[in-house]
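*Asks:* Sequence and predicted structure below; questions after.
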Amino acid sequence: MSDSVNANTVLAPIATSVLTHIVRSIVDTPDAVKVESLDDEGKIILEVRVADGDLGRVIGRRGRTAQSIRAVVRAAASRDNAEVDVDFLDD
């Protein structure tokens, strides 16, 4: 799992780990999942990159899957004492 998460995981390690696990379990190409954490003025942005064909699976109908993933990751981020936002990008 560490190969898909960049070196900045110290920003929100629990949230990043939860996000990586959830997204990898949804997509058809789990090895293509990459999570990068960025600091944006005290808020941590977790950017998720997936293979081209997997973005629709992660976003879901009307964005419901993406909203659910964001809610779970925000809850996990509370264990990190961090405020996070999740962005989904295709590779």
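*Replies:* Now that the structure is in, tell me what you want to look at.
*Asks:* hey, let's count contacts and neighbours off CA atoms from now on
*Replies:* Will do.
*Asks:* sec struct for the spatially most central residue of the chain, please.
*Replies:* Nearest to the geometric centre of the chain sits residue 19, at 4.1 Å (C-alpha atoms, centre = their mean). Following DSSP: H, G, I helix; E, B strand; the rest coil, we place residue 19 in the helix state.
*Asks:* ok, and here's another one to check against it:
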Amino acid sequence: MIELIETIVKPLVDYPEDVKVSETEDDRKITYNLTVHKDDVGKVIGKQGRVAKAIRAVVYAAANNESKRINLEIM
């Protein structure tokens, strides 16, 4: 899943080397924390959060067969 998130985000940003995804897991959910360069935050979020919603939709669809809830947070 980390590779999927990186594959989606890296073409969107000016500093792809600064894209970092970490995973935190507990009993009921898996949280992916996406960190990008400070100049690229707006590109990842998009106007009115449309890009972020699209990224989350793809990640949630890919993780549909997981028994745990998936969260994607943009730091």
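*Replies:* Arrived safely. Everything numeric here is computed off the predicted structure, so don't read it as measured data.
*Asks:* From residue 12 of structure 2, how far off is the residue in structure 2 that the residue nearest to the centre of structure 1 lines up against?
*Replies:* Using TM-score structural alignment as the criterion, the counterpart of residue 19 of structure 1 in structure 2 is residue 5. As judged by C-alpha to C-alpha, to the nearest Å, residue 5 of structure 2 and residue 12 of structure 2 stand 11 Å apart.
*Asks:* show me the contacts for the nearest residue to residue 18 of structure 1 once chain neighbours are set aside.
*Replies:* Nearest non-adjacent residue to residue 18 of structure 1, counting by C-alpha to C-alpha, 6 or more residues apart in numbering: residue 73, 6.5 Å away. Residues in contact with residue 73 of structure 1 (C-alpha atoms under 8 Å, 6 or more residues apart in numbering) are 15-16, 18-19, 84.
*Asks:* among the residues you listed, which two are most distant?
*Replies:* The largest separation in the contacts of residue 73 of structure 1, counting by C-alpha to C-alpha, is between 18 and 84 at 12.5 Å.
*Asks:* The two: which is more packed in?
*Replies:* residue 84 (27 against 17; other C-alpha atoms under 10 Å).
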